[in-house]
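Student: with the sequence up front, the predicted model follows.
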Amino acid sequence: MTERSLSHMLNLAPRKQKPAANGAVEAEPQSKSNELNGVPLLSESALQEVRDDLQLHLSLSVLLMLPVMLSAPSLIHWIRNLRFSTRLDPDPWWLHTVPLIFVYLLLINCNTLQLSNSRLLPVISCLPLPLAITMATFSSLHLYRVTYFLSAALVPLAFCCVL
């Protein structure tokens, strides 16, 4: 289903149907031309690049939803006390949130081609597995540690976008 919706979003050629002699509709195979109604179609490599970018951005969105869910109690407390003061004293999440916002902005504007051409990627690609294991080990007792590990995994990846 995602392939079909992605092909519709990217204006790929659908299978044309032509009526048969007996009144039934037969599916005509897709033509090999590179245009459909005068609009050029995407190549398979461009389609694969779009899929990779979509998977990267979807994964980043899911990863960064975790700190948002963990900081929800502070947000609810701040919203309830908003009529008294606009400051949340002490705010335990600002130290984690500010770097994650900058990392998210760098990664959301990056594409997979830029990441794969980075010189730092072979070194940084060894980092997520040990971090995931230590996060599963140490964060089961204290959930606030998840943001530390998430920052430790995403900040080097953001450096791959820059360099």
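Tutor: Great, that's in hand. Numbering: from 1, shown residues only.

Student: okay, CA-based contacts and neighbour counts for the rest of this
Tutor: Will do.

Student: need the contact list for the residue nearest the centre of the chain.
Tutor: Compute the mean C-alpha point of the chain, and by CA atoms, centre = their mean the closest residue is His57, 1.7 Å away. The contact partners of His57, taken as CA atoms under 8 Å, 6 or more residues apart in numbering, are Ile108.

Student: another structure for you, compare them:
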Amino acid sequence: MLDKEAKPYKVDPFVIMIKFLLGHKWFKELWDVFLLPELDAIFLTSQSMCFPLVSLILFLFGTCTAYWGGLLSSASVRLLSSLWLALKRPSELPKDIKIMSSDVTILTIVLIIISWATCGALAILLTYLYYVIKIVHLQATLTNFKNSQTVNPKHPRRSEKKSNHHKDSTAHPLRLSASDAEDSLRMHSTVINLLTWVVLLSTPSLIYWFKNLRYYFKLNPDPCKPLAFILIPTIAILGNTHNVSIKSSKWLRTASQFPLPLAIGVIAFGSTQLYRVPSCVFISLFLHALCNFM
């Protein structure tokens, strides 16, 4: 759901059409009536019709960058999980699927306090590291489970049947099977890719705070603080989210309609003003997290 709209032929035509229409006075007046912000792009006229090709090339370049960044992120998770397996043998797949636990709640409160007392970008970075650790642990656990399945194939089948029995039963909490863990891992990989861009776009604020740390401990004004306050609980929920709870959500169909408008909004309003991009990413993550409750 989170990455299916990252296709130029779905996003770019809408943006190009809006840019062209904004070159006409009547459409510009209609645009102002709805109090919509100005586009972060060159307006198209009949004398500048070569711009769509340039826009498409830039969009393809950005899509390729995101794609290869996703591959690099997945490879890094696998490498870190191998290191995790070498240092510590992980436990079995999670038996009980809990969206929030006491430890996660305490960690969320601590990160929010860090965001308020120091720098929002620092809290976002720490939240990102927490999420990466969670996914590395899940990858290591899944790898360990597959290795044990290769050694003893009969036991995992009984375990998976038992897991499916608990999944279908309403008297017991949901349990995670190997296939569910793989689906969840793919979902978390997409979340990491989106969250990476939020961290990168908030890095200038973090660097500025770090350079001036000798003068003040709390960054004020902090452009990343409002985002950190709402992003931290969202990531805490997504960190304990599995594909089982997402698939059974009634909100999933509604939430799946938002990525395309958000992608259009990023291209239309965040091309030059990049501070708007994390907000669009957060909306997508927040809607995804709501699937656990609706």
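Tutor: Received, thanks. Note that the structure is a prediction, hence the values are computed from the model and not measured.

Student: report the TM-score for the pair.
Tutor: Structural agreement between the two chains, given as a TM-score (TM-score structural alignment, normalised by the length of structure 1), stands at 0.75; 141 aligned residues with a CA RMSD of 2.7 Å.

Student: counterpart of the residue nearest to the centre of structure 1 in structure 2?
Tutor: Taking TM-score structural alignment as the alignment basis, one finds that His57 of structure 1 is matched in structure 2 by His188.

Student: next one: Phe159 of structure 1
Tutor: Using TM-score structural alignment to pair residues, one finds that Phe159 of structure 1 aligns to Leu290 in structure 2.

Student: what about that match, how many residues close to it?
Tutor: Leu290 of structure 2 has 17 neighbours, counted by other CA atoms under 10 Å.

Student: cool, the one 4 residues further on as well?
Tutor: Taking other CA under 10 Å as the criterion, the count of residues near Met294 of structure 2 is 12.

Student: doesn't Ser248 make contact with it?
Tutor: No. Between Met294 of structure 2 and Ser248 no contact is recorded; they are 9.2 Å apart, counting by CA atoms under 8 Å.

Student: re earlier: the one helix or strand the match of His57 of structure 1 maps to against structure 1, how far on average?
Tutor: Remark: His188 of structure 2 resides in helix 178-211, with elements defined by DSSP states H and E. Helix 178-211 of structure 2: mean distance to aligned residues in structure 1 after superposition is 1.1 Å, counting by mean CA distance after the TM-score superposition for structure 1.

Student: what's the offset of that helix from the middle of its chain?
Tutor: Relative to its chain's centre, helix 178-211 of structure 2 lies at 6 Å (CA atoms, centre = their mean, to the nearest Å).

Student: what do you get for stretch 68-86 of structure 1?
Tutor: When distances are taken as CA atoms, centre = their mean, stretch 68-86 of structure 1 is centred 27 Å away from the chain's centroid.

Student: quick one: the residues in structure 2 that it pairs up with.
Tutor: Per TM-score structural alignment, the counterpart of stretch 68-86 of structure 1 in structure 2 is residues 199-217.

Student: ditto for stretch 132-148 of structure 1
Tutor: In the comparison with structure 2, stretch 132-148 of structure 1 aligns to the range 263-279 (TM-score structural alignment).

Student: what about the counterpart of Val123 of structure 1 in structure 2, distance to Ser189 of structure 2?
Tutor: Alignment note: Val123 of structure 1 maps to Thr254 in structure 2; criterion TM-score structural alignment. Here Thr254 of structure 2 is placed at a distance of 22 Å from Ser189 of structure 2 (CA to CA, to the nearest Å).

Student: neighbour-wise, which of the two wins?
Tutor: More crowded of Thr254 of structure 2 and Ser189, by other CA under 10 Å: Ser189, with 19 against 10.

Student: hmm, Leu72 and that one touching each other?
Tutor: No. Using CA under 8 Å as the test, Ser189 of structure 2 is too far from Leu72 to be in contact (10.7 Å).

Student: SS state for the residue nearest to Leu36 of structure 1 when sequence neighbours are not counted?
Tutor: Using CA to CA, 6 or more residues apart in numbering and skipping the chain neighbours, the partner closest in space to Leu36 of structure 1 is Ala13 (6.4 Å). At Ala13 of structure 1 the chain is in coil, as set by DSSP: H, G, I helix; E, B strand; the rest coil.

Student: tally of neighbours for Ala13 of structure 1?
Tutor: By other CA under 10 Å, 19 other residues sit near Ala13 of structure 1.

Student: if I look at the alignment partner in structure 2 of it, how far off is Ser177 of structure 2?
Tutor: For Ala13 of structure 1, the aligned residue in structure 2 is Thr150 (criterion: TM-score structural alignment). Counting by CA to CA, the gap between Thr150 of structure 2 and Ser177 of structure 2 amounts to 16 Å.

Student: can you show me the helices along structure 2?
Tutor: Counting by DSSP state H, structure 2 has these helices, from start to end: 8-21, 25-33, 51-87, 102-117, 120-151, 154-168, 178-211, 225-239, 243-247, 252-255, 259-269, 277-290.

Student: quick one: closest of those to Lys218 of structure 2.
Tutor: For these, the distance to Lys218 of structure 2 is smallest for helix 102-117, at 5.7 Å, taking CA to CA.

Student: ok, and the closest non-adjacent residue to Leu287 of structure 2?
Tutor: Across the structure, with CA to CA, 6+ apart as the measure, the residue nearest Leu287 of structure 2 apart from its sequence neighbours is Ala255 (5.8 Å).
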